[in-house]
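In: With the sequence up front, the predicted model follows.
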Amino acid sequence: MTSGIRDSALDALRDLVGRGDADFHDGQYEAIEALVAGRRRALVVQRTGWGKSAVYFVATLLLRRQGAGPTVLVSPLLALMRDQIAAAERAGVRAVAINSTNAHEWDDVLAQLDRDEVDVLLVSPERLNNPAFREQRLPTLVRRIGMLVVDEAHCISDWGHDFRPDYRRLRDLIGQLPAEVPVLATTATANSRVVADVAEQLGGTDAEVLTIRGPLARSSLRLGVLQLPNAASRLAWLLSHLDDLPGSGIIYALTVAAAVDTARMLRERGHDVRAYTGQTDAEEREESEGMLKRNEVKALIATSALGMGFDKPDLGFVVHLGAPSSPVAYYQQVGRAGRASENADVLLLPGVEDKDIWHYFATASMPDRERAERVIAALGDVPISTPALEALVDIRRTPLELLLKVLDVDGAVRRVQGGWVATGAGWTYDAERYERIAGERRAEQQHMIEYQQTDGCRMEFLQRSLDDATAAPCGRCDNCAGAWFPTGIGADAGAAASDALDRVGVPIEPRKQWPTGADRLGVPVKGRIDAEHQAAEGRALARLTDLGWGGPLREIFAAGAADAPVPPQVLAACVRVLAGWGWAERPVAVVGMPSRSRPRLVDSLARGIAEIGKLPYLGELGFANGGPSGAPGGNSAFRVAGLWDRFSAEGLEVPEGPVLLVDDIADSRWSLTVAARTLRQAGASAVLPFVLGLRG
C-alpha cells in the first residue's frame, strides 16, 4: 500500500510542478505518508521554497480519492490565498476561498461545498469565529472535513499572538475533530520554543506530533549588512544603487510612512517602484503583486503586509530600510528571495530609530489589565456592537478590536450576531504570560542587534537563532566572502535624498461628523458638524513616523523630554509649510492652543509664526469649566465629552477673517475640532489648524 501511495503521490507532485522528472524533497513524502496512511498530526518546519504547499495539495488529492471530505486550509493573508489557489489549479485541486474581499461569492462557494465540488476551502483564522460561519457552517464542515491544514503555524505561538489572536483558538477547533482526521501545520520560521508551542496547540506533545524539520540555510542568498549614519544616507544609497540590484525585488520599511515616502522619492527620481502597505487598497495591492511577479516594476516598497506566502520564485533581492525586530521576522521576509534561482541579494540597512519602532509596536499590542476589565464589565447578555462598545469604554476602535479578540480567545467574551457579549467565565490577567512574551521579544530584539554586529557568518547566525542544528558557514555573505555590495553614495543622490527628507507639510483632514455616542455622554450634538462650526483643512510640519522631520519631532515629544521653546530650525521649517499652504484666504491673526504639558513650546511656536508672518498674536484660548478632562487620544466620544465647553475665547479680540490655530501635536484631532468651534462662535470666518507633529 505504501508503494502505491508513493506512486500516486509522485504523479500528483509532477502535475503540481509541471515537470515529469520532479521528485520529492527530503521529508515531503514522509509528511504525505503520515497524513494519508497514518492520519497523523504533523508539523513541517522547512525553509521557504522547500515545497510545503505540495505536501498538503498532494495529500488532499490522495485523501479525496479515498472518499475523504474537503481539506480546510487556514491561511493568514490574502496574497497567500491567491497564490495557493493558483497552485492548486495547476495540480487539478479545486480550491476556493472565503475571505473579506469576496463576500459576493460566498453563497456560490457554500453551494459548491454542499455539492462536494470543493477539494480545499481556504479560510482566514478570523472567519472561524464569524458567528454565522461558526454556528451555521462550521459544524457541518467539522463532520465532513478530510484534513485540517494550518499554514504559517508560528502564528499559533505566543510569538505571533498579536498578529492573529484567532490562531490561538485553532486548538479548540482541533479538539472538535474526529481522531482519524489528519492535521498538518506548516511554517518556515520557528525556533525550538515555537515548535513545542505549536505541537501543544495541535493537541499533543512533541512526541505525539510528527515534526519534520529540515535545514534552513538558503544557498542562493547572499546576505550583507551596511551600517549608514542616518535615513538620508540610506535613501541616497538606494538612489545610487537600486538599478545595480539583480532583477526585481522588495524593499522593506518598518512603518507605513517610511514605505510611502521612500516610494515617492524613488519614483520622483525615475525609478519604477510602488508602495505596498496595510493601508493600500486591496485591489491596488493585488495589482502591485502581479506587476512585481511580471517584472513590470523594479521593486515594491513594502511593510510587513507583503510577507508570508508571496511567491515569486525569481525574486532577485530583498533590502531592508531598518531592521525587523527579530531574526524570525527577518528570515521570514528575506525568504521571499532566491527560491528558484542560484543567486539573490539580501541587504540590511539598519537605522538608529529601529529600537524605538520595535518598542512602539511591541507595547501597542499587549493587552492592558485595566482596559480588559473595563470591557468585560461593560458587556452583558445583550449583544453590543463594537461602535457602541467603543462609546462605553473609552478605547479607540483598532486597539478595542484587538483586545476583544484576545478576550474572545481567552473565553471571557464571545462574538455573536449583533455584537459582543460577556460569557460570565472568570478571567484573570495573565501577567506572568505577558511578561514572558515581553521578555522573549526583548531577547529576539537583542539577537537582531547581534546579527548586525557579528563578524561571523550571517546565515549561520540566523540558523542558530532558529535552533537549526545544521547551522554552518555559508561562504557567501559579507563576513564570509567580503562585502559584495557597493558602499559609495553619489553626490547627486545624497542631495536628492536630503531634499526629499526635508520635505515639509502634511494635510490635516478636518472632522466633519460628531462621534457616535457623544450625545449619550452629555454632549448635545450628533451627526454632521455644522458647516459654520467646522475647522478648515489644516497642516502639520510632519508625521512623527516620517523619515525626515519625524526624527527631530520624536526628540521633542519623547517621554521625559523637557518643555522648551521651539528650535529655530524647526520654526524655519514651519514657515516653509505656511508659505506653501495655498490657502484660499491668508489668515489675519494667530491664536495658540492652551497646553498643560508643553506651554513654552506652543507659545514660542505661535509667537514665532505671528512675528515672521507679521500677523497679530491674539494669545491663547483659555480653559473653561476646569479645562479638558481625560487623556489625549482615546475613544472619540469620550474625548469630545472631555473637551466640550472646556475652551474659552473670552478676552481674545477674534477678527472676522481666517484665524491660524497653533498647537504642538494632533492625534484624534478632537481638541482642534472643538477649539475651532469655539473660535468660529467667537467670530472667526475660518479656522486653520497648524501643528508640529501628526501621529500615525
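Out: Thanks, I have it. Predicted, not measured: the structure shown is a model, and the values here were computed from it.

In: okay, CA-based contacts and neighbour counts for the rest of this
Out: OK.

In: Any figure for the gap between the closest residue to R396 other than its chain neighbours and D281?
Out: Nearest non-adjacent residue to R396, counting by CA to CA, 6 or more residues apart in numbering: N635, 4.4 Å away. Plainly put, N635 is 25 Å away from D281 if you go by CA to CA, to the nearest Å.

In: What strand or helix carries E89?
Out: Taking DSSP states H and E as the criterion, E89 maps to helix 78-90.

In: and if you look at Q333?
Out: In this structure, Q333 sits in helix 327-334 according to DSSP H and E.

In: by contact count, what packs against that helix?
Out: Helices and strands touching helix 327-334, by 3 or more CA pairs under 8 Å, 6 or more residues apart in numbering; DSSP states H and E, are helix 431-453, helix 458-465.

In: could you check the angle helix 458-465 makes with that helix?
Out: 130 degrees (axes from the mean of the first three to the mean of the last three CA atoms, to 10 degrees).

In: ok and helix 327-334 relative to helix 431-453, angle-wise?
Out: 60 degrees.

In: Helix or strand next in line after helix 327-334, which one?
Out: Heading C-terminal from helix 327-334, the first helix or strand you meet, by DSSP H and E, is strand 344-349.

In: Give the other helices and strands that that next one contacts.
Out: With contacts taken as 3+ CA pairs under 8 Å, 6+ apart, strand 344-349 sits against strand 221-225, strand 317-321.

In: still on that earlier bit, ok, N635 and D281, which is more surrounded?
Out: Ranked by neighbour count (other CA atoms under 10 Å), N635 and D281 place N635 first, with 20 against 11.

In: Now do the strands in the stretch 351-500 of the chain.
Out: Using DSSP state E, counting those that start in this stretch, the strands assigned to the stretch 351-500 of the chain run over residues 413-416, 419-422.

In: To clarify, my last question referred to the stretch 1-150 of the chain.
Out: Ranges of strands in the stretch 1-150 of the chain, per DSSP E, counting those that start in this stretch, are 41-45, 71-74, 95-98, 120-123, 147-150.

In: adding another structure so you can compare the two:
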Amino acid sequence: MSNRGPVEPPSWPDEPPPDFDELPPDDLWDAVPPRDAPEPAAPSIAVQRDAAGLREEAVAILRDLTGRADADFHPGQYEAIEALVAEHRRALVVQRTGWGKSAVYFIAALLQRRAGAGPALIVSPLLALMRDQVAAAERAGVRAAAINSANVTEWRSIEEQLDADAVDVLFVSPERLVNPKFRAEQLPRLVRTCGLLVVDEAHCISDWGHDFRPDYRRIRDLIAELPAGVPVLATTATANARVVADVEEQMAAGGHAVFTLRGALARDSLRLGVLDVGTPARRLAWLAEHLDALPGSGIVYCLTVSGAEDAARLLASAGHRVLPYTGRTDAAEREAAEEALKANEVKALVATSALGMGFDKPDLGFVVHLGAPSSPVAYYQQVGRAGRATPSADVLLLPGTEDREIWHYFATNAMPTQARADAVLACLAEAGGPLSVPALEARVDIRRGPLELLLKVLAVDGVVENVQGGWIGTGRPWTYDAERYERIAAARVAEQEAMLGYERLAGDGCRMQFLTDALDDPHAARCGRCDVCAEPWYPTEITVANLTEAQDTLDRVGVPVAPRALWPNGLDTLGVLADGAPVKGKIPPAEQVEEGRVVARLTDLGWGGRLRDLFAPDAEGRQPDAPVPPELGAAVVRVLAGWGWSERPVAVAWVPSLTRPALVESLATGVARVGRLEVLGSLDLAAGAEPLNRSTNSAYRVRDVWGRFTVGEAMTRRLGELEGPVLLIDDLIDSRWTLTVAGRLLRRAGAASVLPLALASVA
C-alpha cells in the first residue's frame, strides 16, 4: 500500500468524444453471424404461425439495415425482439460489444411502428454515439432524430416532425430528463406516445456500475410513467450480477417481470497480457520501442490528462504518428484525431477515458494501458474496443506505481458526504426561491463539479428539483443513507483489489476468464491465448537509448500557470468588498498577475511522483516541512532559465506559509541567491490565520485569502522604487486564488508586474 496522501488531480478524463465516421456501427454489421451459427430456438406450436410471420418481417428489416441479403440473427437477438414486439415485455440484454444490441432496438422500433405504435424513445449517454446512431438509422431507412444540448436549434423542427408522426426513433440524453423545460414541454408527450423505451448503456443506471451517472436514475420514474403495454429494453456490455439485479429492480417498476438475456462476453480475437516494467520512464521507453510492432492502429490509454500529454509528446518525438486525446483537447481537434485513427493515418491516439463509450473502429488492432483502470469491469469495457472486426488484436497493460493514488481520488469523490448534502439542503431551504449553481456555489463550500454531482444525486432522491431559474428544495424528508454509501465504497475497494489480482495472475489462471468472471459471465472459460494461458507474446527488452530519451522527456520542467482574469460569482454574499464596493467581474489589468510557472503538475508522469512524495502528509497526517531538496532546487533553476519572460525579474517576495514555512522561504531565498535578485521578504500574515482548506471552491477560497495577507510599509516603500517584475513564490498552486490575491496586493503596492512561481500545481 502506498503511503502517499490523496492527490486531487485537476482535469480527470471528462469530455465525451465527438462525432463518429460515416460507417454504420459495427454491431449492425456484426449482426451477420457465421454460416454455421445455430438458429434461435423454435417457438411453441401455439404461436408458430404468428411468430413465423414476425420473424420473417424482422429478418427483412435486418437485411435492409446491414445491406446483406444473407444476414440472419445472432442467437438471442430475435428472442429479444420477440419479447418486446410480440409480448410487450421488459427486457435487459447483457451482451458483448459488437453483438448487435442496436440492431435489436432498431428492428423492434420499426416493427412497433408498423403495428401502429408511436416512436421509440432511446436514452443514450453520449452525444457522439447518439449522432452516429441517428446517421446509421437514417441510412437504413429508419427516420431518426435526437434532442440534446448540442442541437437546440433543431428542436423546433424535431417537434414538428413528431407532430407529423414522421419520427420512428428519437434519441435523448439522460441530462434532458432533468431539464425543467424539457420535462414540462416535451417529456409528457413523448411518454404518452412512446411505442418503445430503450435505455442504452444501462449499467449507468446503477450506482454499483463502473460508470454510474445520477441522471440515469431518473429512468426508473420514466419507466413507471409509461402507459400499459409499452415495451422496455435496456442494453449493456458491462454489468456484473449486482448491476444486473439493480437494473432489473428499476425496470420492474409497476410490478412488471423482466426478461434478462445474457450472452458470452469474451471476445475470441483478444490476446491479453500484463507487463510490469516499473517506472513511468521505463513504461514509455518500452512503448516507444515497440509501438510500431503492435498490429494495425490502436489506442494508448492513460489515467490522467497530464500523463496522456506527456506520453503523446514522447512518442511523437520518437518518430511515431500519434495524437493526444483528452478532456483538455479542443473539440475540433478531438474530432480530427478520431477521424485520423479511423482512417489509419496515425498509429495510435494517446487518450484518457474521454475516448469513451461509443467510439467505433471495428478494425482497432490494439489497446495498451499506461496504468490500470480501477476495476476489471472498466478495464474490460475499454479493451473491448479492439478486435471487433479483426481475427486478432493485442491488449497489454503496463501497470503504474501511481495507480492507487488515482483510484483513491475517484473512489473518495464519487459519492456525497452527509456534511455536503446537509449544507446544500439547508441553503436551499433558506433561499426562498431557486438558486443557480453559481449562486449556490457561493453559499456552500463545495467545488463546482462535486456540487453538480451532489445536486443530481439529491434530485434522484426527490429532495431537490431543477426548475426554471435554478435549484429548489422540495421539502421532502431525507435521510443520508450512510450504510448504502459505505457498501458502495467497500465495493470500490474490492474492485481495486480485483484489478491488482488481474495484474498478478499466474499459474493456471486466465486473463480473459478473470475479466468475464468479474462480470459474472456464466460462460467464462479459459481463452488459451493470453500470456498466462500461453507464453508471453510481447517483447520485454528496453534499449538504453529509448530509456534515456524517455527519462529526458519526463525530466522536462516548467509548466505554465495561466493567470486568473475574472472574480468568481457571489463574493458579495460572502462579505468580500474592495474599498467598500462588491468584488465582481473582470480583475483590472493593473491588479492582475502575469502567467506563472511550476516545476510540474502533481499528475505529471515525470516530476509528478517526486512532488507527490514531497507534499504527502506523514503517518499522523501532518505536513512535513524542510528546505527544498537539492535536486528540486536544481529543477527550479532550470524553470527560471527556460521561462522566456519579456522582462527579467528584479526582486523576490513570498507567500507566508503555516504548514511549510521552511520549504517556502528556502525556495524564495534560493531563487534570489541564484538570480541575484533583491529579497523583499514575506507578505505579512493576518493574526489568527489558520491553514487553508484545499477543498474550498473558488468563492470561498477568495473569501479565505482576501484579508489574509498585507504588504508592510517597508516592502511598499521598496516596491515603489523598483523597476521591473517581482517573483511571487509559493509552494503548491491549487485554485490559483492565493497567488491572485497576494499578487493583487503587490500590484496595488507599486509592483510593475508579478510573476508567480511555485514547486507544483494540482491543476
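Out: That came in fine, so what should we check first? From a predicted model like this one, the values you see are computed outputs, not experimental measurements.

In: Show residues contacting stretch 630-641 of the first structure.
Out: Under the criterion CA atoms under 8 Å, 6 or more residues apart in numbering, residues 390-391, 393-397, 515-518, 521-523, 642, 667-668, 670-671, 674 lie in contact with stretch 630-641 of the first structure.

In: before we move on, the earlier item: the helix holding E89 of the first structure vs the second structure, average distance?
Out: Superposed on the second structure, helix 78-90 of the first structure shows a mean distance to its aligned partners of 2.3 Å (mean CA distance after the TM-score superposition for the first structure).

In: Any idea how many residues pack against whichever residue in the first structure pairs up with A348 of the second structure?
Out: Aligning on TM-score structural alignment places A348 of the second structure opposite A299 in the first structure. Applying other CA under 10 Å, we find 28 other residues in the vicinity of A299 of the first structure.

In: Now stretch 129-145 of the first structure: buried residues?
Out: Residues of stretch 129-145 of the first structure classed as buried by neighbour count (16 or more other CA atoms under 10 Å): N129, P131, L138, L141, V142, R144, I145.

In: What is the aligned counterpart of D7 of the first structure in the second structure?
Out: The equivalent of D7 of the first structure in the second structure is E56 (alignment by TM-score structural alignment).

In: ok, A497 of the first structure touching S233?
Out: Yes - assessed by CA atoms under 8 Å, A497 of the first structure is found in contact with S233 at 7.4 Å.

In: out of these two, which sits in the more crowded spot?
Out: Between A497 of the first structure and S233, counted using other CA under 10 Å, the more crowded position is A497 (25 against 20).

In: Which residues are in contact with the residue mapped onto that one from the second structure?
Out: Per TM-score structural alignment, the equivalent position to A497 of the first structure in the second structure is A550. Residues near A550 of the second structure by CA under 8 Å, 6+ apart: A281, R282, L284, A285, L314.

In: any idea how far A550 of the second structure is from Q186 of the second structure?
Out: Taking CA to CA, one finds A550 of the second structure at 55 Å from Q186 of the second structure.

In: Let me know whether G622 of the first structure touches D645 as I believe.
Out: No - in this structure G622 of the first structure lies outside contact range of D645 using CA under 8 Å: 10.9 Å.

In: so what sits against both of the two?
Out: By CA under 8 Å, 6+ apart, G622 of the first structure and D645 have no common neighbours.

In: How far away from the center of its chain is stretch 10-26 of the first structure?
Out: Centroid displacement of stretch 10-26 of the first structure relative to its chain, using CA atoms, centre = their mean, to the nearest Å, is 35 Å.

In: again with stretch 274-293 of the second structure
Out: With CA atoms, centre = their mean as the basis, stretch 274-293 of the second structure stands 25 Å off its chain's centre.

In: For it, measure first residue to last.
Out: Length of stretch 274-293 of the second structure, first residue to last, CA to CA: 17 Å.

In: Check stretch 605-620 of the first structure too.
Out: Stretch 605-620 of the first structure stretches 12 Å from its first residue to its last (CA to CA).

In: what do we get in the second structure for F647 of the first structure?
Out: Match for F647 of the first structure (TM-score structural alignment): F709.

In: neighbours around that match, how many?
Out: By other CA under 10 Å, the residues close to F709 of the second structure number 20.

In: picking that back up, mind giving me the PyMOL command for buried ones among the contacts of stretch 630-641 of the first structure?
Out: A single PyMOL command is used to select the members of the contacts of stretch 630-641 of the first structure judged buried by 16+ other CA under 10 Å:
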select buried, resi 390+391+393+394+395+396+397+515+516+517+518+523+642+668+670+671+674
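
In: Check the burial of D381 of the first structure by counting its neighbours.
Out: D381 of the first structure: 10 neighbours (other CA under 10 Å).

In: Who are the contact partners of it?
Out: D381 of the first structure makes contact with V421, A422, T423, according to CA under 8 Å, 6+ apart.

In: mind listing the strands for the stretch 151-300 of the first structure?
Out: Assigned strands in the stretch 151-300 of the first structure, in chain order: 183-187, 210-213, 221-225, 249-253, 273-276, 299-302 (criterion: DSSP E, counting those that start in this stretch).

In: quick one: which of those is nearest A79 of the first structure?
Out: Closest approach to A79 of the first structure among those is made by strand 273-276 (11.9 Å; CA to CA).

In: That closest one aligns to what range in the second structure?
Out: Using TM-score structural alignment, strand 273-276 of the first structure corresponds to residues 322-325 of the second structure.
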